[in-house]
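**Q** compute the structure for the input listed below.
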Amino acid sequence: MTDTSRRPGGRSARVKVAVHRAVTELVAETGYGNFTVGDVAARAGVADSSIYRRWGTLEALTTDVALTWLTTNSPIPDTGSLDTDLRQYAADVARDVSGPDGLAVLRLIIALSQAGAPGAQARDQFLTERRGQLQQMLDRAHARGEHPPEALDVLDHILAPIYVRTLFGMGTMTSDDVDTLVDRLLANVPA
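**A** All right, here's what the predicted structure looks like:
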């Protein structure tokens, strides 16, 4: 009897990691729209057909790269307090986006959003995932009897400044910077 299911961590996982790494490197080096599936395949050491078979299009591949990065970085903290959850989350996001992969993924999402309907869909998926992460944290705070802000307020007051500073090369956010963002947001939340 042969098990025909895929093994986690097997060849398929190694190919995904290599292809994702290749996309991230190419975005960082050349920008989105300046490489092909063939370039990704060559960099990853896989056949073009492997990429087409698994992802179908370059847009689907790059969307998968962005969503995978988002779901494997900046985990949602659960410290028992919205204040400390937000501080930890913001610090994690600032750390993750300031790394080379984070900057490449942010640039990728921006480029995708300008690349027609498939790109806009990729951007929307990324934002929906990010909003879902925030909502999970805010829902837990509400269940504890706290008065959380809206997810859009967290995006506007915490994530947007972090993203803008990263995208424009304005320096990494320090823990004091992150605390200031959280303090400003929470100061405006009705009790």
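**Q** contacts and neighbour counts: CA atoms only from here.
**A** Will do.
**Q** any idea how many residues pack against T2?
**A** For T2, the neighbour count with other Cα atoms under 10 Å is 4.
**Q** closest to the centroid, which residue in the chain?
**A** Centroid check for the chain by Cα atoms, centre = their mean gives L70 as the closest residue, at 2.7 Å.
**Q** how close does S81 sit to A187?
**A** 15 Å (Cα to Cα, to the nearest Å).
**Q** between the two, which has more neighbouring residues?
**A** Neighbours per residue, other Cα under 10 Å: of S81 and A187, the larger number sits with S81, 14 against 9.
**Q** so that one touches A143, yeah?
**A** No: between S81 and A143 there is no contact under Cα atoms under 8 Å: 11.0 Å.
**Q** check contacts around T24.
**A** 65, 101, 104-105 (Cα atoms under 8 Å, 6 or more residues apart in numbering).
**Q** dump these into TSV; add secondary structure, neighbour count and distance to F168 as well.
**A** Below are the contacts of T24 laid out as TSV (DSSP: H, G, I helix; E, B strand; the rest coil; neighbours: other Cα atoms under 10 Å; distance: Cα to Cα, whole Å):
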residue	secondary structure	neighbour count	distance to F168
V65	helix	20	22
D101	helix	19	15
A104	helix	24	12
V105	helix	24	14
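**Q** in CSV: those residues, plus distance to D3.
**A** Below are those laid out as CSV (distance: Cα to Cα, whole Å):
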residue, distance to D3
V65, 29
D101, 36
A104, 38
V105, 36
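**Q** ok, E25 - contacts?
**A** Taking Cα under 8 Å, 6+ apart as the test, what E25 contacts is 101, 104.
**Q** apply 10 Å and report the result again.
**A** Neighbouring residues of E25 by Cα atoms under 10 Å, 6 or more residues apart in numbering: 19, 31, 40, 43, 100-101, 104.
**Q** before we compare anything, build this one as well:
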Amino acid sequence: MTEEEAEAVRRRPGGRAARVRQAVLAATLEALAEEGITRLSIAGVAARAGVNETTVYRRWGSREKLVLDAMLTGSSEGIPVPDTGAVRTDLAAFARALAEYLATPAGRSVAQAASLSSGDPGLAKAWQAFWQSRLDQAGAIVDRAVDRGELPAGTDTALALELLCSPLQTRALLGHRPIGPDLPERLADLVLDGLRGRAED
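**A** Next up, the predicted model:
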């Protein structure tokens, strides 16, 4: 086997590196859910994942980068960005996926961690990167709608997504009202009515 072939085997999808990454990220989300961000440590995550602490440091370098990767991976896999061909069904599908994700232990831990303010500059930077990455991904829904003429040019992408997602996050985190099965569609309609009504004023 040549050196190039050996390297390809080491990096193959589903190989040891991929399994280690999956185990560490899962352990990070578990630690977030059980201990909170302030008590989470790389040593604790490594013990949960059954790997050496040096392995985690070598791959992620810092607690902040590890938490960011876990949150981004968990939310990206749990809340895919739909492309149904119409903005209403895109928004409703995205809201439904978010509601379902927030009902899982991993989803709750990500939402709780991301909702906390932190005096730690490194963590604050990680939160900012997390929200910006999710906005960039989900913003494609609004961008496509503008291109199709379903929404006016200049639509505030961030505001549209905040209006769609905030009620779901509030209900999931505070628990004072359940997320009904028809809420995603209702929120999609309210957001579109607001965006289109504003454009007509």
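**Q** Provide the TM-score value for the superposition.
**A** TM-score for the superposed chains, counting by TM-score structural alignment, normalised by the length of structure 1: 0.91, backed by 190 aligned residues with a Cα RMSD of 1.7 Å.
**Q** does the residue nearest to the centre of structure 1 sit in a helix, a strand or a coil?
**A** On the three-state scheme (DSSP: H, G, I helix; E, B strand; the rest coil), L70 of structure 1 is labelled helix.
**Q** map G56 of structure 1 onto structure 2.
**A** Under the alignment (TM-score structural alignment), G56 of structure 1 maps onto G61 of structure 2.
**Q** ok, that match touching L68?
**A** No: contact status for G61 of structure 2 versus L68: not in contact, 11.8 Å apart, counting by Cα atoms under 10 Å.
**Q** show me which of these two is the more surrounded one.
**A** Counting neighbours by other Cα under 10 Å for G61 of structure 2 and for L68 shows that L68 has the greater number, 23 against 13.
**Q** which ones are touching that one?
**A** 25, 28, 60, 74, 110, 114, 123, 125-130.
**Q** so what's the residue count around E53 of structure 2?
**A** Counted with other Cα under 10 Å, the neighbours of E53 of structure 2 add up to 15.
**Q** contact partners for it?
**A** Shown in contact with E53 of structure 2 (Cα under 10 Å, 6+ apart): 42-47.
**Q** quick one: those as TSV, columns for neighbour count, secondary structure and distance to T2 of structure 2 too.
**A** TSV is the format used below for the contacts of E53 of structure 2 (neighbours: other Cα atoms under 10 Å; DSSP: H, G, I helix; E, B strand; the rest coil; distance: Cα to Cα, whole Å):
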residue	neighbour count	secondary structure	distance to T2 of structure 2
I42	23	helix	36
A43	16	helix	36
G44	15	helix	38
V45	26	helix	36
A46	21	helix	33
A47	14	helix	35
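**Q** out of those, who's nearest E4 of structure 2?
**A** E4 of structure 2 has its nearest neighbour among those in A46, at 30.1 Å by Cα to Cα.
**Q** just tell me what the closest one corresponds to in structure 1.
**A** Counting by TM-score structural alignment, A46 of structure 2 corresponds to A41 in structure 1.
**Q** for T170 of structure 2, same thing?
**A** So, by TM-score structural alignment, T170 of structure 2 is matched to V164.
**Q** what's the end-to-end length of stretch 76-94 of structure 2?
**A** Chord length of stretch 76-94 of structure 2, first to last residue, is 11 Å (Cα to Cα).
**Q** for stretch 48-68 of structure 2, same thing?
**A** Using Cα to Cα, one end of stretch 48-68 of structure 2 lies 18 Å from the other.
**Q** quick one: buried residues of it?
**A** For stretch 48-68 of structure 2, burial by neighbour count (16 or more other Cα atoms under 10 Å) applies to 48-49, 56-57, 60, 63-68.
**Q** okay, those residues in a markdown table with secondary structure and distance to L98 of structure 2 next?
**A** Below are those laid out as a markdown table (DSSP: H, G, I helix; E, B strand; the rest coil; distance: Cα to Cα, whole Å):
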| residue | secondary structure | distance to L98 of structure 2 |
| --- | --- | --- |
| R48 | helix | 27 |
| A49 | helix | 27 |
| V56 | helix | 29 |
| Y57 | helix | 31 |
| W60 | helix | 27 |
| R63 | helix | 26 |
| E64 | helix | 24 |
| K65 | helix | 23 |
| L66 | helix | 22 |
| V67 | helix | 20 |
| L68 | helix | 18 |
